[in-house]
Structures are given as structure tokens and as C-alpha cells.
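A.B. asks: when you get a sec, could you give me coordinates for this:
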Amino acid sequence: MISIYILAGPTASGKSKTALKLAEKFNCEIINADSKQVYREIDIGTSKPSLEEYKKIPHHLFNICDLSQQYTALDYQRDAEKVIYEIHQRGKIPLVVGGTGLYLKALLHGFFEGPKAQPQLRVEIEEKIKNEGLLSVYHWLCKVDPDSAQKIKATDPVRIIRALEVYLVSGKLMSVLQKEHAFLKNNYQALQMGIEIDRDELYRRIDQRVLDMVKQGLEAEAKILFEKWPHSPILPKAIGYKEWMPYWKNEITEDEVIGLIQKNTRNYAKRQLTWFRNQEKINWVKNFDEVTLLIEKFRSG
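C.D. replies: Below you'll find the model as predicted:
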């Protein structure tokens, strides 16, 4: 079984700098596990590695798709598996770095795919939403699969449609199929590490990082991208980009935009922390020395 290192944690916790030092010390290549850094062109707002850092250590799965594409956790699993195998063949250690929990979960344990999508059935459900409203279709899901409905927002048509599609195609509830899968398979011998950081310090870093991004030209980057990709499924949801939309309509000030980005990023970091805290196999570390000790212990068996 291939051995991999995973370095997880919330945004602005210092993962990237720690990963570079680790990669140099332990002969690693870095694999991205951030759901926004896979996209080309959204650079300032996603804090991607610098050109100098790219040159220093091989980086993978950064800038691999356009903003017109919807890159899923299943796409990530397939791409990451290929890259991990190639790194292993070169005699190096894959170091997976990021804060997107679902990417890491899919990579480590496989991904619940469910039955194949049925385009005609999907069209019929979409037509039902159009005629009766999304809430009505959500109530339908609540009746047939209350467990799945509990985990899905009533305003999320993509996941509502998929849960109903799974039920109608397979005759089984998505919640039951997911429990059967249960993410029990172990694909790799993985050392999972999480960067532990004081919450006040994390929030201070986030607020400062947003100010730095604005100075680097975040607003100009956002404007160019919204004009270039007006139908992007990614930009209207991306923190650091979506907040400028009311500013361009003269509805809020630049200071209010900055405050919104800071607040949304802090909330996102809080959700990341909650998710990672619920993962039992993560070893929490406070500094580089603790990471080094963990890896050396892991390597010695």
C-alpha cells in the first residue's frame, strides 16, 4: 500500500509554508486539496503558491480547469490517485495539502458514486421544479428520504435532484446507500496531520490576508473574471469574488466589501475546523518540529 502524508487545516493556518519545508526535508511532491485552487485565473483570492515556490518543489492539481467547469470530489479522487501513483513511481512521497475535507475523504476512502445519472429523468425533475417550485420538490424528497433531506438545504437544487434521481433509478434511498459505503475502505497508508492554531490568531491572520489581497488587486482580478466568465458556476459562490458584485452596482462601499470577505472567510474557517475536529485519525500539530517528529515516527514503522 502506498504511503502518503496529509497536511490539513483551515485557510490561513500556515499549511503552504509548512508543506514546502516538509517537502524539502522528506523528499515530497505537493498535491493540492483545495477546491478553489484547482481553477485557473482565480489567483489572488485563493492564495496559490508563488512561481518561486512552484519552481522549488513540484506542485500538482493546481490550475487544472477553467472557471466554466464544475470540478467535483469524484474528479479530484481520480486525478489525485493518478498523481499519487506517478509520484510513488519516482521514489518520492506524495504530500497532500489543503482544507477541502470532502476531497480528502474521497481520496482516502473512495467516493460514493451511486447509480449512473439519467439525463431524461433529471429533465423531468427539473421540469417539476419549474412547474411546482423547488420547495415542493424538496418536500417530496423529505417524504421519500428524510435522512438525506436533513443533510440537504431546501435551496440546493443540484443535491435535491441527485438524491431523488438515486431513489428513482435504484429503488434505494441515497442515505441507505451512503451508509452501506460508509467510507470504510482505506486506499492508502496515510499519516494525517492537522495544523492547530489559536482561533483568535487564525482570525487575525485571515483579516490581514484579505487586506493584503485587496492591495494586490483582488477587485480588478474579480472584475476581469466575471466579465470573461459571466456564466461561471464557480465565481458567484467564491469567497473573495462574489462580495464585489454589489460594490459594482454602487450598493455597498469598498470597506464593506472587505468586511464581508473577512467575515465570510472566518465563517468558512470555522466550518473547516469543525469538520476536521470530527475526523478521528488526524494528528494535531502546533509547529514544524511536531510535524517532523510525527513523520519520523511514521517512517520508522
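
A.B. asks: from now on I want contacts and neighbour counts done on CA atoms only, so please keep to that.
C.D. replies: OK.

A.B. asks: now do the strands in the chain.
C.D. replies: Taking DSSP state E as the test, the strands found in the chain are 3-8, 28-32, 59-60, 93-98, 189-195, 283-285.

A.B. asks: please give me the structure for this one as well, since I'd like to look at both together:
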Amino acid sequence: MKNNYLLNVIGPTAIGKTSLAIKLAKKFNTEIISADSRQFYKEMSIGTAVPSAEELQVAKHHFIQHISIEDSYNVGDFETEAIQKLEELFQNNNFAIMVGGSGLYTKSILHGLDYFPEVPSETRQDLNKKFEKEGIAPLQEQLKKLDPEYYKIADVENPQRVIRALEVAIVSEKPYSSYLNQPKKQRNFIPVNIGLDADREIIYERINRRVDLMMKEGLLEEAENLFSKRQLNALNTVGYKELFRFLEGKDSLETAVSEIKKNTRRFAKRQLTWFRKDTDIHWFNFKTTGKEIQQFIETKIKDYED
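C.D. replies: Sure, this is the predicted structure:
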């Protein structure tokens, strides 16, 4: 009986993951699981760099714009649904592709989620009220104090992540990071982890260009359409929250665009900090051809099969 393989493409934002994933999907005649949590939402397209209609036609993607910003959806829901989808895909093919820059979502599929203590709803409500009244900064400072290790790798601009880490630390009186990296769950596939990388200057330049392109494609109009729902957690994310400040008259458009670039660069840095801790990732320069990476994968698989 042949092994099942999950070809997992990771890396910082704007590095070219989608393009590589599509090449691999064509080569191995299979489909793609998206593990980019920002691309789950139907109402968000331009600001989340959702694959184009042409790209979606070339290779079938799952978990792209499949829920609404008003839906309640978390990494546990994604783990359950994505594992089920992979089981379906493996019935017809020994290969599947996963692509994304959301480290926690990728981890949930490869190794399963860690166990965390139950949190009373009152604790979460108190933290949410604090966020609504005082913003994200005091919560970030509290997290930095209670769990400096997690603070270094967390997406601290994401209030959901910050509040989640804080509520666990407060209730258990132990750092959130102490619950991470528990024994891995057994999966019915072997992961082959492919990382794309580049010099920091190149990554930042690609991010800046992408943001400029998003603005040309209508990101401001997309933000205007979502402005009335800006209080939703899904919209408190880079590319939208900065433009909401402009629409509220708090910043100029030039400042908002500059902040999007800066916050996206910070996000890319955190992504790389997360992924570089994983010694199972095989890193390639972003200019490496799809053919070279395919050859590496085939050699790796041959080692498993022999």
C-alpha cells in the first residue's frame, strides 16, 4: 500500500506560494487545501490576495472564501473540516497540496492542536471589553509581560490571538506558550514541507509592490463596502483596519497605505520567526523553479518508498 503525501508550501506573504502550489497541483494531478485564514472570508478578496479566477480554474482550491465574516469559525473548525477533506482527496490520489502562511492553521493539520484549559466566558468577556475600550495596545503589553516567548512569535496585531493567549495565561497562571508543542497527533499522510524565502529586502519590496497593486485593484472600495461591519474580528486585520482609520477621518490615505505596508512587513517577519523553528521544512529561494522543487519532492518520496 502506497503512502499518502501532503505537500505543504509555506513562507512569508507575497513570496509566491500560490504560484508554486498550483504548479505542484498540476504536476501531481491533485487539489489544494488553503491554510491562509485571511482567505476564508467571502467578503474579503483584494486585501487578502485571494487567488485569481484564472488560478482557481487551473487547480481546485478548498477553504477559499467558504465562510462569511459574520460566521463563527476558528482553527479547531478548520482542523476538523480540512482533515475530512484530505481523507476524501486521498481516496483518489496519494498526493494533496496545502498552502498558506498561517502557521497555527498549518500546524493544526500537520500535528493537531494542543490541549488548553477551559476558559470561563467571563474572562473572555472582560478582555474583549478592555479591547473595545482601550484598543489592542494594553493587551499586547499584558501579553508581553505574562508570556514574552509567545509574544515574540504571535500575530500581536490580531486581537483574537492576543485575547486567546491572555485568557489561557490568566486562568491557568501558566504562559500560553507552555501549552504549545504537545505530542503530535497521528495522521494518515507524510508531510513534505517546502518553504519559500528571500532576503529581507526582497520580501519587503515585494510586499510594498503588492500593496500598491491592491490599491490599484480597488482595495479602498472593498474597505468602503465593509466599513459598516468594521467591528467584526475578521476585519480587524492588516489592509482593512488601516483604511478604516482613513474612512473615519483619523489618517490620510497616504498614511493608511504606508501603515498597511509597514504592518504587512511586520506580519511577514512574524511568519518567518514561526516557520524557522520547524526543522522539518526544506527551504528554497523564491526564484527556484517549480521543476527543481518537483525533483526534490520526487527524490524525497523515493526515500520514503524504498
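
A.B. asks: take the strands of structure 1 and lay them out in TSV including mean neighbour count and distance to Ala222 of structure 1.
C.D. replies: Shown next, in TSV, are the strands of structure 1 (neighbours: other CA atoms under 10 Å; distance: least, CA to CA, whole Å):
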stretch	mean neighbour count	distance to Ala222 of structure 1
strand 3-8	22	27
strand 28-32	24	22
strand 59-60	19	24
strand 93-98	25	23
strand 189-195	20	30
strand 283-285	18	35
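
A.B. asks: relative to Ala163 of structure 1, which of those strands is closest?
C.D. replies: Set against Ala163 of structure 1 and scored by CA to CA, the strands of structure 1 come closest in strand 93-98, at 27.7 Å.

A.B. asks: corresponding residues in structure 2 for the closest one?
C.D. replies: Strand 93-98 of structure 1 corresponds to residues 95-100 in structure 2, going by TM-score structural alignment.

A.B. asks: so who does Asp79 of structure 1 touch?
C.D. replies: Contact analysis of Asp79 of structure 1 by CA atoms under 8 Å, 6 or more residues apart in numbering lists Leu61.

A.B. asks: the stretch 1-150 of structure 1: helices as residue ranges?
C.D. replies: Counting by DSSP state H, counting those that start in this stretch, the stretch 1-150 of structure 1 has helices at residues 15-26, 51-56, 73-89, 101-109, 119-132, 134-144, 146-151.

A.B. asks: closest to Val214 of structure 1 out of the strands of structure 1?
C.D. replies: Distance to Val214 of structure 1, taken as CA to CA, is lowest for strand 93-98 among the strands of structure 1, at 22.6 Å.

A.B. asks: identify the residue nearest the geometric centre of structure 2.
C.D. replies: The residue lying closest to the centre of structure 2 (CA atoms, centre = their mean) is Ser102, at 1.9 Å.

A.B. asks: spatially, what comes nearest to that one if we skip its sequence neighbours?
C.D. replies: If the residues on either side of it in the chain are set aside, Ser102 of structure 2 comes closest to Asp36, at 5.3 Å by CA to CA, 6 or more residues apart in numbering.

A.B. asks: quick check: the aligned residue for that neighbour in structure 1?
C.D. replies: Using TM-score structural alignment, Asp36 of structure 2 sits opposite Asp34 in structure 1.

A.B. asks: one more: Gln65 of structure 2?
C.D. replies: Aligned counterpart of Gln65 of structure 2 in structure 1: Asn63 (TM-score structural alignment).

A.B. asks: can you count the residues close to that match?
C.D. replies: 16 (other CA atoms under 10 Å).

A.B. asks: now Ala33 of structure 1
C.D. replies: Residues lying near Ala33 of structure 1 (other CA under 10 Å) number 29.

A.B. asks: test my guess that it contacts Gly98.
C.D. replies: Yes - at 4.3 Å, Ala33 of structure 1 and Gly98 qualify as touching, with contact defined as CA atoms under 8 Å.

A.B. asks: my guess is the residue nearest to the centre of structure 2 meets Ala35, correct?
C.D. replies: Yes - using CA under 8 Å, Ser102 of structure 2 makes contact with Ala35 at a distance of 6.3 Å.

A.B. asks: pull the residues that contact stretch 127-140 of structure 2.
C.D. replies: Residues contacting stretch 127-140 of structure 2 (CA under 8 Å, 6+ apart): 151, 156-157, 159, 162-163, 166-167.

A.B. asks: in those residues, find the pair that's most separated.
C.D. replies: Glu157 and Glu167 (16.5 Å).

A.B. asks: show me which helix runs longest in structure 2.
C.D. replies: Longest helix of structure 2, by residue count under DSSP state H: helix 253-275.

A.B. asks: once aligned to structure 1, how far is that helix on average?
C.D. replies: Compared with structure 1 after fitting, helix 253-275 of structure 2 has a mean deviation of 1.1 Å; criterion: mean CA distance after the TM-score superposition for structure 1.

A.B. asks: run the chain-centre distance for that helix.
C.D. replies: Offset of helix 253-275 of structure 2 from its chain centre (CA atoms, centre = their mean, to the nearest Å): 14 Å.

A.B. asks: how close does the residue nearest to the centre of structure 2 sit to Phe90 of structure 2?
C.D. replies: Distance from Ser102 of structure 2 to Phe90 of structure 2, counting by CA to CA, to the nearest Å: 23 Å.

A.B. asks: touching, Lys144 of structure 2 and Tyr151? I think so.
C.D. replies: Yes - using CA under 8 Å, Lys144 of structure 2 is in contact with Tyr151, at 5.5 Å.

A.B. asks: the more surrounded of these two?
C.D. replies: Tyr151 (21 against 17).

A.B. asks: the more buried one: what's it in contact with?
C.D. replies: Contacts for Tyr151 of structure 2 (CA under 8 Å, 6+ apart) come out as 140, 143-144.

A.B. asks: try 10 Å
C.D. replies: 140-145, 162, 165, 176-177, 270 (CA atoms under 10 Å, 6 or more residues apart in numbering).

A.B. asks: got it, and Gln160 of structure 2?
C.D. replies: So Gln160 of structure 2 contacts 74, 128, 166, 233-234, 236 (CA under 10 Å, 6+ apart).

A.B. asks: and it, what element?
C.D. replies: Remark: Gln160 of structure 2 resides in helix 159-172, with elements defined by DSSP states H and E.

A.B. asks: tell me how far that helix is from the chain's mean position?
C.D. replies: Remark: helix 159-172 of structure 2 is offset 19 Å from the chain centroid, using CA atoms, centre = their mean.

A.B. asks: please consider this matter closed, and thank you.
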